[in-house]
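Participant: pasting the sequence and the predicted coordinates here, then a few questions.
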Amino acid sequence: MTTADSPHRADGWTAAVRQRLGLGRLLPLGGPADGVWISERAAVSVLRRWVCVSGPGPVLGEMRIVPADPDAAPAPALPPPPSALPPGPLRIEAAMSATADQPLPAAAAVLRSALLEAAAARLGLVVTEVDLRVTELLDTVPDRPAPEASGVRGAEPEGTAGVAAAGVPGVAALTRVLGNAVHTDADHVRVELATDGSHQALDVALAVRVVVAAALAGHPPVTVLVTAVVDAE
């Protein structure tokens, strides 16, 4: 049986699935005890943005972030989001294009340094390896592309946990890609949000964990999923 609004519901379901898949991997942010994850899309966006503002240099191509040693990753201290990677060191794999006016090893070293700095300072990602491959030699460095929009819609804060999380400095908005912005389970609460790019994502998420746990009766364990990092204007 169909109804008049079935196409609209189908469109909404399709958009939700595309948004969820667009997050990419859910990466551990910080260490095993921190209880924080970030979407690969959000992390890559910040890394690209940082490279763009760092000045002239190699151009980043395709990028992915994977566990540095999947077999050695410790178990998380708190329940991870669905399909999230286990906590542990990460490796950035990226393609790069460069001009011939600088030796390739030197150009790669500059890019590697920028990526490591951004991962630590802007996000809180534990990255121990950066694997770069040169895919193209350029005559001139092209204009750098504008950063991608986050593609994640904000959600109105609801309930004690939502209001508490939304009030933490550095929280740009609550989001609802995996479901409700605040997901309450039997043994923990998970908060999904976007952070302001002027704050380190891990610092914001850890502050949210503390504030939300203190606001709720029984002070349950709290985990955080960062789905987007919003560039501060």
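Facilitator: Structure received.

Participant: C-alpha from now on. contacts and neighbour counts both.
Facilitator: Fine.

Participant: quick one: name whatever helix or strand follows the strand ranked longest in the chain.
Facilitator: Ranked by residue count under DSSP state E, the longest strand found in the chain is strand 127-138. As assigned by DSSP states H and E, the chain's next helix or strand after strand 127-138 is strand 154-155.

Participant: any idea how far that next one is from the chain center?
Facilitator: On the basis of Cα atoms, centre = their mean, to the nearest Å, strand 154-155 is displaced by 16 Å from the centre of the chain it belongs to.

Participant: quick one on the thing from earlier: report the distance from the longest strand of the chain to the chain centre.
Facilitator: 20 Å.

Participant: can you give me the helices for this structure?
Facilitator: 6-22, 40-53, 104-118, 159-166, 201-215 (DSSP state H).

Participant: could you dump the ones you listed into JSON lines with mean neighbour count and distance to residue 232 added?
Facilitator: Output for those, formatted as JSON lines (neighbours: other Cα atoms under 10 Å; distance: least, Cα to Cα, whole Å):
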{"stretch": "helix 6-22", "mean neighbour count": "13", "distance to residue 232": "22"}
{"stretch": "helix 40-53", "mean neighbour count": "21", "distance to residue 232": "11"}
{"stretch": "helix 104-118", "mean neighbour count": "17", "distance to residue 232": "15"}
{"stretch": "helix 159-166", "mean neighbour count": "20", "distance to residue 232": "17"}
{"stretch": "helix 201-215", "mean neighbour count": "21", "distance to residue 232": "13"}
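
Participant: possible to save those as TSV with distance to residue 127?
Facilitator: Shown next, in TSV, are those (distance: least, Cα to Cα, whole Å):
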stretch	distance to residue 127
helix 6-22	22
helix 40-53	12
helix 104-118	7
helix 159-166	27
helix 201-215	14
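
Participant: so which of those helices is nearest residue 148?
Facilitator: Across the helices of the chain, the minimum distance to residue 148, taken as Cα to Cα, is reached by helix 40-53, at 6.8 Å.

Participant: helices or strands up against that closest one?
Facilitator: Counting by 3 or more Cα pairs under 8 Å, 6 or more residues apart in numbering; DSSP states H and E, the packing neighbours recorded for helix 40-53 are strand 59-67, helix 104-118, strand 222-230.

Participant: in contact with the residue nearest to residue 41 when sequence neighbours are not counted, which residues?
Facilitator: Distances taken as Cα to Cα, 6 or more residues apart in numbering put residue 23 closest to residue 41, at 5.1 Å, once the chain neighbours are dropped. With contacts defined as Cα atoms under 8 Å, 6 or more residues apart in numbering, residue 23 is in contact with 39, 40, 41, 42, 227.

Participant: put this next to the previous one:
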Amino acid sequence: MTGDGSRVQDGWAQAVRSRLGLGRLLPLGGARDGAWIAEEAAAAVLRRAAGGVPGVVLGKLRIAPAETGGTARSAVPAPPSALPPGPLRVEAEAEAAAGGESLPAAVERLRDALFGACADALGLEVAEVDVRVTGLLDAPSDPSAPGGPNPPPVVGPDRGVAAVRGPEAEAAAAVPGVARLTGVLGDAVHRTDHHVRVELAVAAGRRALDVAGAVRSAVAAAAGADRSVAVLVTAVELP
């Protein structure tokens, strides 16, 4: 690709990210799973998990490709600007309460909570979770008070509901675990001659990768064997 072509591609990717307002599009599962999730949606789930760890306050959070381990070619066309399948790295900043348990123990519990949420609630392939302590807190008397060691989680904004039109959209909306169809990149169901992309929000308590897999199967049956299917999760409802 020429320099001008690269700049055009970079500009397009930036425009898509700006339109999304959702951060990176992260691969869910592996190369054969054909699913992605918006970084903002994944981060909201991780913040919920971190909110259950007393004695620490999660600050900045970033999910990016891991420095070790390669990427794979997706079995289906990816959404615009999406990361290719491959291991991820979670980078988190946190403040710890003074006078509580040892700092290494608190950090380890936070790391375990983030690892667990990535695997059990989302289905992200995470190679490492790096937690950096940026400061110490004086623990207030009420541990659930805002700014205390166990603050309420930050939840991303609701991106709305898209109209359900056509057999593929109806099939996707009927899958258990689909809270609603969304349309951040345009229509909730984007069709070409050989491919279908579905955008959706996952219901609370459901693993995002499992829901995406069920949607792919349902939509493939509705779309016919000549079309591949990809799923983009733009939101995850929190309990």
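Facilitator: On my side now, so go ahead. Fair warning: this is a prediction, and the values are worked out from it, not measured in the lab.

Participant: quick TM-score on the pair, please.
Facilitator: The TM-score (TM-score structural alignment, normalised by the length of structure 1) is 0.87; 216 aligned residues with a Cα RMSD of 1.9 Å.

Participant: on that earlier part again, nearest to residue 95 of structure 1, of the helices and strands packed on helix 40-53 of structure 1?
Facilitator: Using Cα to Cα, the helices and strands packed on helix 40-53 of structure 1 put strand 59-67 closest to residue 95 of structure 1, at 4.7 Å.

Participant: what span of structure 2 lines up against the closest one?
Facilitator: Aligning strand 59-67 of structure 1 against structure 2 (TM-score structural alignment) gives residues 57-65.

Participant: how far does that stretch sit from the chain's center?
Facilitator: Worked out by Cα atoms, centre = their mean, stretch 57-65 of structure 2 lies 12 Å from the chain centre.

Participant: now that stretch on structure 1. Mean distance?
Facilitator: Mean deviation of stretch 57-65 of structure 2 relative to structure 1 after superposition (mean Cα distance after the TM-score superposition for structure 1): 0.4 Å.

Participant: show me the contacts for the equivalent of residue 209 of structure 1 over in structure 2.
Facilitator: Using TM-score structural alignment as the criterion, residue 209 of structure 1 maps onto residue 216 of structure 2. Listed by Cα under 8 Å, 6+ apart, the contact partners of residue 216 of structure 2 are 172, 229, 230, 231.

Participant: what do you get if the cut-off is 6 Å, keeping everything else the same?
Facilitator: Contact analysis of residue 216 of structure 2 by Cα atoms under 6 Å, 6 or more residues apart in numbering lists residue 229.

Participant: and it, how far from residue 185 of structure 2?
Facilitator: 18 Å (Cα to Cα, to the nearest Å).

Participant: cool, and residue 21 of structure 2?
Facilitator: 11 Å.

Participant: mean shift between the longest strand of structure 1 and structure 2?
Facilitator: Relative to structure 2, strand 127-138 of structure 1 is 0.7 Å off (mean Cα distance after the TM-score superposition for structure 1).

Participant: who does that strand touch, helix- and strand-wise?
Facilitator: Where contact means 3 or more Cα pairs under 6 Å, 6 or more residues apart in numbering; DSSP states H and E, strand 127-138 of structure 1 is packed against strand 90-99.

Participant: looking at it, residue 63 of structure 2 is touching residue 90, isn't it?
Facilitator: Yes. Counting by Cα atoms under 6 Å, residue 90 is a contact partner of residue 63 of structure 2 at 4.6 Å.

Participant: contacts for the match of strand 59-67 of structure 1?
Facilitator: Residues contacting stretch 57-65 of structure 2 (Cα under 6 Å, 6+ apart): 88, 89, 90, 91, 92, 93, 94, 95, 149.

Participant: returning to what we had before: ok and the longest strand of structure 1 relative to helix 104-118, angle-wise?
Facilitator: Put simply, strand 127-138 of structure 1 runs at 140 degrees to helix 104-118, going by axes from the mean of the first three to the mean of the last three Cα atoms, to 10 degrees.

Participant: residues in contact with strand 127-138 of structure 1?
Facilitator: So strand 127-138 of structure 1 is contacted by 89, 90, 91, 92, 93, 94, 95, 96, 97, 98, 99 (Cα under 6 Å, 6+ apart).

Participant: mind running it again at 10 Å?
Facilitator: Strand 127-138 of structure 1 is touched from outside by 30, 58-61, 63, 65-68, 88-101, 104, 108-109, 111-113, 115-117, 119-120, with contacts defined as Cα atoms under 10 Å, 6 or more residues apart in numbering.

Participant: can you give me the angle that strand makes with strand 90-99?
Facilitator: Using the same axes, to 10 degrees: strand 127-138 of structure 1 against strand 90-99 is 20 degrees.

Participant: and the angle for strand 127-138 of structure 1 with strand 59-67?
Facilitator: 150 degrees.

Participant: quick check: buried residues in strand 127-138 of structure 1?
Facilitator: 127, 129, 130, 132, 134 (16 or more other Cα atoms under 10 Å).

Participant: stretch 230-239 of structure 2 now?
Facilitator: In stretch 230-239 of structure 2, counting by 16+ other Cα under 10 Å, buried: 230, 231, 232, 233, 234, 235, 236, 237.

Participant: looking at the contacts of residue 23 of structure 1, which one is closest to residue 6 of structure 1?
Facilitator: residue 227 (28.4 Å).
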